[in-house]
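K.L.:
With the sequence up front, the predicted model follows.
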Amino acid sequence: MTRFLHDQFAKDYLEKLLQPYGEVKPSKKVSSEIREIDLLFAPTPNATQLETLGLLGRIAAIPAIIEPFRNAAPAEEICDCLLKLFQVRGELRREAKRNNASTRNSAIPKLWVLTPTASRDLLMGFGATPAHDWIDGVYFTPKTYRMAIVVIHQLPLTQETLWLRMLGRGRVQRQAINELEALPVTHPFRQATLELLYTLRQNLAAQTISEPEDRELIMRLAPLYQQDRELAKQEGELKGRVEERRQVVESLLKVRFGTLDAELATIIDSILTLPPEEFTPLLLQLSRQDLIARFGSDQ
């Protein structure tokens, strides 16, 4: 059961990261049998800022089938992934034939198997070897297969690999979470990833029987979750206070001048930069022209 929860997290996580850059089809069914691709991705033309995702962004630069594994991927299941790829390739060729068009090689997705670990025998069995222009941990099979195997626990500890190391296990995933926590709060994927991790934590905590590794993950995420909820609470309280002050300013302006027209409305944000004990007497004493002259210049 816990493996299913981690698999669902991986799908949701990859979908969230890749969604801004193209079309994502999670759990796409292929063939008459019940076979599902974990994630089928097609980048939008001229997709920009993929470098934000580092190695994952480089993977997503061309159409891709992404199959993440929670445990070390067995050879038999990698073969199943290849079968899905061949079926997708067949569908594309049949569609092109119906439209009297040729299938562009660049339109055929590349299969990326994401596995925490992989033995040398497994890699040799698929003829998977490193490429000089890719980082450690990425292995490519012969060109005909259009497949690569990413061994997550072999990836270097760099910003470029962070988003894939988040799908690792044990210390590899915990290190990735530490790096995620250290990112600026304005990073486009920091909060979205944390929210997905919190959902995973909640689902794992609901299990009556859990693995020691899952319990460690729950404990690692607990202070982050508490800190995040406290920050959200503080932000909510701050927004509430700002809204209350805005209502006070609007009410005072209406009492003084009978209405709140567009010209007065434009100075409210400038007025709110002052504390209530400073702006209240000004609103009660200054004329309309004086208020606009004083606060309108800040716009």
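P.N.:
Great, that's in hand.
K.L.:
from here on, contacts and neighbour counts on C-alpha atoms
P.N.:
Fine.
K.L.:
I'd like to know which elements whichever strand or helix holds Leu196 is packed against.
P.N.:
For Leu196, the element it lies in under DSSP states H and E is helix 190-205. On a contact count with 3 or more Cα pairs under 8 Å, 6 or more residues apart in numbering; DSSP states H and E, helix 190-205 meets helix 2-18, helix 212-257.
K.L.:
Next one: Ala222 from Arg35, what distance?
P.N.:
Spatial separation of Ala222 from Arg35 under the definition Cα to Cα, to the nearest Å is 36 Å.
K.L.:
got it, and Thr186?
P.N.:
Taking Cα to Cα as the measure, Thr186 and Arg35 are separated by 39 Å.
K.L.:
just Thr117 next, same as before
P.N.:
Distance check for Thr117 against Arg35: by Cα to Cα, it reads 24 Å.
K.L.:
Which of those two has more residues huddled nearby?
P.N.:
Under the neighbour definition other Cα atoms under 10 Å, Thr117 and Arg35 were set side by side, and Thr117 has more, 19 against 15.
K.L.:
wait, doesn't the more buried one sit right on Ile152?
P.N.:
Yes: in this structure, Thr117 is within contact of Ile152 by Cα atoms under 8 Å, at 6.6 Å.
K.L.:
contacting residues around Glu67?
P.N.:
With contact set as Cα atoms under 8 Å, 6 or more residues apart in numbering, Glu67 has these partners: Ile37, Asp38, Leu39, Cys81, Leu111, Trp112, Val113, Leu114.
K.L.:
need those in JSON lines with neighbour count, secondary structure and distance to Ser270, can you?
P.N.:
As requested, these are exported to JSON lines (neighbours: other Cα atoms under 10 Å; DSSP: H, G, I helix; E, B strand; the rest coil; distance: Cα to Cα, whole Å):
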{"residue": "Ile37", "neighbour count": "19", "secondary structure": "strand", "distance to Ser270": "54"}
{"residue": "Asp38", "neighbour count": "23", "secondary structure": "strand", "distance to Ser270": "51"}
{"residue": "Leu39", "neighbour count": "21", "secondary structure": "strand", "distance to Ser270": "48"}
{"residue": "Cys81", "neighbour count": "23", "secondary structure": "helix", "distance to Ser270": "59"}
{"residue": "Leu111", "neighbour count": "24", "secondary structure": "strand", "distance to Ser270": "55"}
{"residue": "Trp112", "neighbour count": "24", "secondary structure": "strand", "distance to Ser270": "53"}
{"residue": "Val113", "neighbour count": "22", "secondary structure": "strand", "distance to Ser270": "54"}
{"residue": "Leu114", "neighbour count": "25", "secondary structure": "strand", "distance to Ser270": "52"}
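K.L.:
next up, a second structure to put side by side with the first:
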Amino acid sequence: MQKHLGAWRSLTGRERAAQAPFLWIISTGRPAAVLDGLRVTPMAGWPAGVYEGPGLLRTVVVVLGELPRERSTLLIRLMGGGRVLREAIEDLRRLPEDAPERAIAVGPLLRFRAAITGHGPATPEEEEFVMTTQELVEQFIEQGRKQGMAQGLAQSTIALYEARFGSMPPALRSAVEAMRDLSTLQKWNLLAGTGKREEVDDAFSAGAAGRSS
């Protein structure tokens, strides 16, 4: 609160018309003394677990353990600990490989895990985090392996096509490079080596249309 009020004072000192900042307090568990002391109430239009203080304080308290366990709260629940973090990591593992939440969260989680394992877990909480994220690491490795295979098949397919038919049209090249399904790429690779140009073009075009629909 002191930092919040100090930042507020500094801001208005530079620009009196500036909008006062909000303070967001994030807690894994329920900080009863803070909630009582700030006289907070459930924040209208927000999910359970989000509380706002008196208007002049411009302060919000988020109790991660009370947030609904749903996809919309996943990224902020990953900031918690204990049960909250375990459940959030489990929810993250269950998302599709191309989920935007994975792109945002997996990198920082694995970097934090690497930092812990580099010096050895120092607390029970760190040890639990390492164990909880093991399956996430395995998924990340497998995803990388599949991506590498997909890229290799895509480049092989393009090379086969151009060896037989000449330069591949840019739209078809983009379709092949964007495809990540291994079974589809294997079929395309075989077709590029054995099929007629019209058949190959139609298959690649259909694949591109399917991805965009």
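P.N.:
Looks like it arrived, so ask away. Treat the numbers as computed from the prediction; the structure is a model and nothing was measured.
K.L.:
now the helices and strands packed on helix 190-205 of structure 1 as TSV including mean neighbour count?
P.N.:
Supplementary listing: these in TSV, determined by neighbours: other Cα atoms under 10 Å:
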stretch	mean neighbour count
helix 2-18	18
helix 212-257	14
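K.L.:
now those as JSON lines including distance to Leu122 of structure 1?
P.N.:
Conversion of these to JSON lines gives the following (distance: least, Cα to Cα, whole Å):
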{"stretch": "helix 2-18", "distance to Leu122 of structure 1": "22"}
{"stretch": "helix 212-257", "distance to Leu122 of structure 1": "25"}
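K.L.:
Quick one, which of those gets closest to Pro156 of structure 1.
P.N.:
For these, the distance to Pro156 of structure 1 is smallest for helix 2-18, at 19.8 Å, taking Cα to Cα.
K.L.:
just the angle between the closest one and helix 190-205, please?
P.N.:
Angle, helix 2-18 of structure 1 to helix 190-205, by axes from the mean of the first three to the mean of the last three Cα atoms, to 10 degrees: 170 degrees.
K.L.:
From the chain's centre, how far out is helix 2-18 of structure 1? Work that out for me.
P.N.:
Once both centres are worked out by Cα atoms, centre = their mean, to the nearest Å, helix 2-18 of structure 1 turns out to sit 10 Å from its chain's centre.
K.L.:
May I see the buried residues of the very next helix or strand once past it?
P.N.:
Elements were assigned by DSSP H and E; along the chain past helix 2-18 of structure 1, the next helix or strand is strand 22-30. The neighbour-count check on strand 22-30 of structure 1 (16 or more other Cα atoms under 10 Å) flags Gly22, Val24, Lys25, Pro26, Val30 as buried.
K.L.:
just stretch 175-185 of structure 1 next, same as before
P.N.:
Going by neighbour count (16+ other Cα under 10 Å), the buried part of stretch 175-185 of structure 1 is Gln175, Ala176, Ile177, Leu180.
K.L.:
what stretch of structure 2 does that stretch fall on?
P.N.:
Following TM-score structural alignment, the partner segment of stretch 175-185 of structure 1 in structure 2 covers residues 87-97.
K.L.:
ends of stretch 17-28 of structure 1, how far apart?
P.N.:
Using Cα to Cα, the end-to-end distance of stretch 17-28 of structure 1 comes out at 18 Å.
K.L.:
meant to ask about stretch 142-156 of structure 1
P.N.:
Between the opening and closing residues of stretch 142-156 of structure 1 we find a distance of 24 Å, counting by Cα to Cα.
K.L.:
what range in structure 2 matches that stretch?
P.N.:
Under the alignment (TM-score structural alignment), stretch 142-156 of structure 1 falls on residues 54-68 in structure 2.
K.L.:
distance of the equivalent of Val106 of structure 2 over in structure 1 from Leu224 of structure 1?
P.N.:
When structure 1 is aligned by TM-score structural alignment, the residue opposite Val106 of structure 2 is Leu194. Counting by Cα to Cα, the gap between Leu194 of structure 1 and Leu224 of structure 1 amounts to 9 Å.
K.L.:
mind checking how far stretch 171-184 of structure 2 is from the chain centre?
P.N.:
Mean C-alpha position of stretch 171-184 of structure 2 versus that of the full chain (Cα atoms, centre = their mean) differs by 23 Å.
K.L.:
what's the answer for stretch 245-263 of structure 1, then?
P.N.:
Between the mean C-alpha location of stretch 245-263 of structure 1 and the chain-wide mean there is a distance of 42 Å, by Cα atoms, centre = their mean.
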